[in-house]
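A.B. asks: One predicted model, sequence on top.
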Amino acid sequence: MVRSFTAQERATAASLRVSWILAKKKRPFTDSETVKDCMLAVVDEVINDDKIKTSVVSALKNVPLSDTSNIRRVEILAADVYETLLGGLVKADTMSIAVDESTDKTDTAQLCIYVRFFDSKCFREELLCLLPLEGHTTGDIVFGKISAFFKDNGLDMTRVCMLVTDGAPSMTGKVNGLAARWSAVAPQLISLHCIVHQVVLCAKLSGTLKTIMDNVMATINFIRSTSSLQHRLFRMLLSEMSAEHHDLLLHNDVRWLSKGKALERFCGLREEIITFLRNSKQKKAETHLSRILDDNFMADACFLSDIFKHLNDLNLALQGRDKTVIDLVEQMRAFPVKLDLFATDLSTGRMLHFPTLRKCISSPAQITDVMTEFIARLKMNFAARLDGLVLPTEMAVFVRDPFTVAIEGDLSARAKQLVPSIDEGKFALELVDMRSSVTMAQELCTNGPTVFRTNVNVHQFPNVKKVAIVMLSMFGSTYTLCDRQPHRTQESTTDPHPHSAQTEEEAEHPAPNHLTPPPSGPLFVNKIHPLGNSPVPTRRVLHPATLVENAGRTVKKTPTTPSHGVFPQLDWFGGAPPPTMEEILKHLTEVSIRQQQIMEHLASRQGETKTGARRAPYGCRRTYSAA
């Protein structure tokens, strides 16, 4: 028998649905009241029947959409999503952790931890927690914070197969670093320095080219930062000359892509910059003008613009969601081959891969040894970084295409070394059975390695699937989830890409922190976690971003099996369908009981004399619409 819902229950369900949509769109809590006003305005315009209009307007007015109601709804969904994540991690046989530490604007170090694991259906990448570090950030302290978090939430540190860090001494120290301390607990743990970070380290400038880059930035800063008037006059000149771009871009070392973008814009606006400097009355303008008129200087600048364009393309290819360490290693191995092509391209004078340099110089004789030496040094740096990778090539080939990998070699030994729990002999036999299947080879070609591995029968190929799951669960970078970072608005200087280039609308001095979002602005990071050190979070916050500030400070609870939640397939940012009304009301009933128990507990602690009194936190309404 289907139970009919009361008007109050339907209003509560509608309120939760609105909160779900606003949270997914990263909107402030106060926008719920604006949504209600918009719905009332739409109904007033599109419905002509007065009787129907009165009924609909009355129903809409009964929907609780105040900012405090929206806060409670988001907290309900956030707690459920977090419990679902913990439940999936408890069941996962293996997981990969990406750790990065950064400092927010209050000088508090924030330890950001992402996790990638297989939940028996698909691979998931989630923000696990954000742990504040009040004092020192040594390897011992970081390890203690993480181990305490794992223990409080019933997670097993020995199941972590890979730890990816930013390469800081506190993370990679051989004795007291985080990787060393974690390896003592989980001997099979593989530690990896973020591959994207290694690419940036490979491309560090020195000598003549560093001087060229510094001079380019000196000219850009002279035009943009000497005075506001000078900057405005330059932009007016670009508009009058119908230039391709409207302004120069600044470079910041924290924004890895900005170097290439700033050089590209500088070379593209060379003629406009020359005109502006000639008309300038400042003495320093003559120095910058003589420098930009030097053909050798501009040839080096154009070369840097082209080579950093290729490095930026590699950087972007390494970042993004659902990219395993195998994908990143393949990109890294391909780039040295491209460097050989670039060197040949320069030596022959064709410059097919250097379009900016080709437009700047008049003859191949202007190609200097500095350019070729830089490419040679780049290749050496990449080779050294690739030699330091601990992932065997045979295992990467096995995951990509098990039908072409050589079984006769030491593949099974490599697999045993990676996953000690497998049976080495059965692994080889299972691989032979898999290679004899024609349908499975077709499935691999159709679905790709990740989907193919998730659909492999675990009962028929247990050892092969276990090894593949471990390999596909590995992170390759601490920036693999940057697509989920908050989007930028006109009021915010936060990049949608943590190391993207600066745009014309951004402020002149971007904030270096890319992990912790600011406590204001329309931000909402990934999954929201339970807040605070008390059982009930404060109700005075009016913005979803505030929920993230204490994301790592989870509520201590008794050691019970985490709930799977009523929204196991709910992905707030993946466009999944919203929960049904039956699921919403069932969950609201359970949450209402939990809230009442928490309120009674708080009332008893604060000296309440009346048993069972429900005392609303400061700033909250005393009426609870959750049935």
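C.D. replies: Looks like it arrived, so ask away.
A.B. asks: When you work out contacts or count neighbours from here on, use the C-alpha atoms and nothing else.
C.D. replies: OK.
A.B. asks: who touches residue 388 in this structure?
C.D. replies: For residue 388, the set of contacting residues under the criterion of C-alpha atoms under 8 Å, 6 or more residues apart in numbering is empty.
A.B. asks: roughly how far apart are it and residue 130?
C.D. replies: Between residue 388 and residue 130 the distance, using C-alpha to C-alpha, to the nearest Å, works out to 29 Å.
A.B. asks: try residue 175
C.D. replies: To residue 130, residue 175 is 25 Å away according to C-alpha to C-alpha.
A.B. asks: and what of residue 237?
C.D. replies: Here the criterion is C-alpha to C-alpha. By it, residue 237 lies 47 Å from residue 130.
A.B. asks: between the two, who's got more neighbours?
C.D. replies: When residue 237 and residue 130 are compared for neighbours, residue 130 comes out ahead with 25 against 18, by other C-alpha atoms under 10 Å.
A.B. asks: and the nearest residue to that one once chain neighbours are set aside, how many neighbours?
C.D. replies: Leaving aside its sequence neighbours, residue 130 sits nearest to residue 552 (C-alpha to C-alpha, 6 or more residues apart in numbering; 4.2 Å). Other residues within reach of residue 552, judged by other C-alpha under 10 Å, total 24.
A.B. asks: Residue 216 too?
C.D. replies: 22.
A.B. asks: For residue 309, see how far away it is.
C.D. replies: For residue 216, the distance to residue 309 equals 16 Å [C-alpha to C-alpha].
A.B. asks: do residue 218 as well
C.D. replies: The spacing between residue 218 and residue 309, counted by C-alpha to C-alpha, is 21 Å.
A.B. asks: now swap in residue 159 and tell me
C.D. replies: According to C-alpha to C-alpha, residue 159 stands 40 Å off from residue 309.
A.B. asks: Likewise for residue 391?
C.D. replies: Residue 391 is 28 Å from residue 309, where distance means C-alpha to C-alpha.
A.B. asks: just residue 109 next, same as before
C.D. replies: Looking at residue 109 against residue 309, where the rule is C-alpha to C-alpha, the gap reads 33 Å.
A.B. asks: do the same with residue 14
C.D. replies: In this structure, residue 14 lies at 49 Å from residue 309, with C-alpha to C-alpha as the measure.
A.B. asks: Same question for residue 13.
C.D. replies: 50 Å.
A.B. asks: between these two, who's got more neighbours?
C.D. replies: Neighbours around residue 13 and residue 309, counted as other C-alpha under 10 Å, are more numerous at residue 13. The numbers are 26 against 19.
A.B. asks: Other residues contacting the helix or strand where residue 439 lies?
C.D. replies: Assigned by DSSP states H and E, residue 439 belongs to helix 438-455. Contacts of helix 438-455 with the rest of the structure, by C-alpha under 8 Å, 6+ apart, involve 120-122, 399-401, 403, 434-435, 465, 468-469, 472.
A.B. asks: same thing but at 6 Å, please
C.D. replies: Outside helix 438-455, the residues that touch it by C-alpha atoms under 6 Å, 6 or more residues apart in numbering are residue 400.
A.B. asks: Below is structure B, check it against A:
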Amino acid sequence: MFRACTDQERATAASLRVAWILGKNKRPFTDAETVKECMLASIEEVVADEKIRKSVIDSIKNIPISDTSTSRRVETLASDVFEILLDKLRKAEVMSLAIDESTDSSDVAQLCLYVRFFDGECFREDLLGLIPLDGHTTGEVMFHKVVSFFKEHKLGLDRINMLVTDGAPAMSGRTQGLSARLADVAPQLRSLHCLIHQSLLCAKLSGKMLHFPTLRTAGLQITEVMTGFMDALKTNFAARFEHFSLPTEVMRFVKDPFSVNVEGEFALKAKELIVTLNEASLQLELIDIQSSDDLRQSFQLAGSEKFWTHEVSHEKFPHSRGLALFVLTMFGSTYTCESAFSHMNAIKTNNRASLTDQHLHHCMRIAMTTYTPDFPALAKSKKCHFSH
């Protein structure tokens, strides 16, 4: 009885690993049966001993990797790594979100949520969720979807420090946009129009006026059209950064805490960023950091990010480290969402157009997650069925 149970668990663990590999490579569930055929054919050729060959073939035949079984395994694996992510997120002090929307091959609008946070060891960027949008894709609809998602998974909106979007009206509208609505429930949230999108927009707006620097050397007259264009461009960029600013002193502090003037406005500017920050405590911590030869040497060897994550003690420097992690957690663009949509299009092709939203979400999570499931533990926790 014990031996049969062990064989069953091993067969299930093997099926989980096959499903994981297929998911990582964005392959259809039906490919699992092809994998099984390949394994059996390979064993027939490479194992010379007949008894061993028969034993291995019997074990492989008992691996449940039909398309239906693989679909269930994918769901199990995706749920497991999602729980790992949620557990880490609930312990994180702050998180940054990149949100974008695109349609899949079935013309279903999908809202992609990507998260960046410090998990105690390193900064993680992972797929938080893929939310289908039925009907209108307004800022109001997106807001309620995001709020419901956070509430369902017991995540705090008040810990979001940055929201990066593509700058579309539904995302960045002044009153009804997603950014504006989230700012009402997340006091420390700052919004940013993706820097990559802004660069592309600038190039697009420039059009035929890319040669401004050469106009004067060519002796050409600067016209009202040209100056009007520059004024409009300046106004456009000012509006896009209207609700986003990071004090120079704070950025300098994160980059190199030993270059900051303790007696300057650093602590005051830091409090503008994090209203709960204690200015006096932050100044005292900075003095201690700058007075430490060991920390100075660690900074020179480790670099900025590793210095704050591994060299500076949270117990001794809670305000300084908290401020640094707050800034380092911030996204600068929605490139992760763009990458997610590329994965989405590779998974839900025209040949797999019937893939459900739930299965699409599971497949994308496996393909993009930075976490790895515990295969043996999952095999022991599930009821296993041999394939026939």
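C.D. replies: Everything's here; your move. Remember, predicted model here, so these are calculated numbers, not experimental data.
A.B. asks: for the residue nearest to residue 130 of the first structure, what are its contacts?
C.D. replies: Counting by C-alpha under 6 Å, 6+ apart, residue 552 of the first structure touches 129, 130, 131.
A.B. asks: Serialize those to TSV and add fields for distance to residue 541 of the first structure.
C.D. replies: As requested, the contacts of residue 552 of the first structure are exported to TSV (distance: C-alpha to C-alpha, whole Å):
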residue	distance to residue 541 of the first structure
129	20
130	18
131	20
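A.B. asks: Mind checking which of the residues you listed land in strands?
C.D. replies: Using DSSP state E, the members of these that fall within strands are 129, 130, 131.
A.B. asks: roughly how far apart are the residue nearest to the last one when sequence neighbours are not counted and residue 20 of the first structure?
C.D. replies: Here the nearest residue to residue 131 of the first structure in space, its sequence neighbours aside, is residue 552; by C-alpha to C-alpha, 6+ apart that works out to 4.3 Å. Residue 552 of the first structure sits at a distance of 22 Å from residue 20 of the first structure (criterion: C-alpha to C-alpha).
A.B. asks: all strands for the first structure, in order.
C.D. replies: Taking DSSP E, the strands of the first structure run over residues 95-103, 109-118, 123-133, 160-165, 190-193.
A.B. asks: can you tell which of those is closest to residue 26 of the first structure?
C.D. replies: With C-alpha to C-alpha, the closest approach to residue 26 of the first structure among these belongs to strand 123-133: 16.0 Å.
A.B. asks: So for that closest one, what gets flagged as buried?
C.D. replies: Buried residues in strand 123-133 of the first structure, counting neighbours by 16 or more other C-alpha atoms under 10 Å, are found at 123, 124, 125, 127, 128, 129, 130, 131, 132, 133.
A.B. asks: which one of these sits closest to residue 377 of the first structure?
C.D. replies: Taking C-alpha to C-alpha as the measure, residue 377 of the first structure sits nearest to residue 125 out of the buried residues of strand 123-133 of the first structure, at 35.3 Å.
A.B. asks: so who does that closest one touch?
C.D. replies: Contacts of residue 125 of the first structure (C-alpha under 6 Å, 6+ apart): 115, 116.
A.B. asks: Tell me the counterpart of it in the second structure.
C.D. replies: The equivalent of residue 125 of the first structure in the second structure is residue 125 (alignment by TM-score structural alignment).
A.B. asks: Same question for residue 328 of the first structure.
C.D. replies: Residue mapping for residue 328 of the first structure onto the second structure gives no partner, with TM-score structural alignment as the criterion.
A.B. asks: Leaving aside the residues adjacent along the chain, what's closest to residue 47 of the second structure?
C.D. replies: On the basis of C-alpha to C-alpha, 6+ apart, the spatially nearest residue to residue 47 of the second structure that is not a chain neighbour turns out to be residue 53, at 5.5 Å.
A.B. asks: same question but for residue 112 of the first structure, I mixed them up
C.D. replies: Nearest-residue entry for residue 112 of the first structure: residue 130, 4.7 Å, with adjacent residues in sequence omitted and distances by C-alpha to C-alpha, 6+ apart.
A.B. asks: What of residue 133 of the first structure?
C.D. replies: Distance criterion C-alpha to C-alpha, 6+ apart; nearest residue to residue 133 of the first structure, sequence neighbours excluded, is residue 109 at 5.0 Å.
A.B. asks: Residue 603 of the first structure maps to what in the second structure?
C.D. replies: Using TM-score structural alignment, residue 603 of the first structure sits opposite a gap in the second structure.
A.B. asks: Now do residue 603 of the first structure: how many residues are near it, please.
C.D. replies: Neighbours around residue 603 of the first structure, by other C-alpha under 10 Å: 19.
A.B. asks: Could you check how far residue 3 of the second structure is from residue 13 of the second structure?
C.D. replies: Relative to residue 13 of the second structure, residue 3 of the second structure is positioned 15 Å away (C-alpha to C-alpha).
A.B. asks: same deal with residue 332 of the second structure?
C.D. replies: Distance from residue 332 of the second structure to residue 13 of the second structure, counting by C-alpha to C-alpha: 39 Å.
A.B. asks: same thing with residue 262 of the second structure?
C.D. replies: Distance from residue 262 of the second structure to residue 13 of the second structure, by C-alpha to C-alpha: 57 Å.
A.B. asks: same check, this time on residue 188 of the second structure
C.D. replies: Computed with C-alpha to C-alpha, the distance linking residue 188 of the second structure and residue 13 of the second structure is 44 Å.
A.B. asks: Look up how far residue 65 of the second structure lies from residue 384 of the second structure.
C.D. replies: Counting by C-alpha to C-alpha, the gap from residue 384 of the second structure to residue 65 of the second structure is 12 Å.
A.B. asks: more neighbours, these two?
C.D. replies: residue 65 (30 against 17).
A.B. asks: Next up, the contacts around that one.
C.D. replies: 15, 32.
A.B. asks: one more time with 8 Å
C.D. replies: With C-alpha under 8 Å, 6+ apart, residue 65 of the second structure has these contacts: 15, 18, 19, 32, 33, 36, 387.
A.B. asks: For residue 242 of the second structure, see how far away the last one is.
C.D. replies: I take that to be residue 387 of the second structure. Taking C-alpha to C-alpha, one finds residue 387 of the second structure at 60 Å from residue 242 of the second structure.
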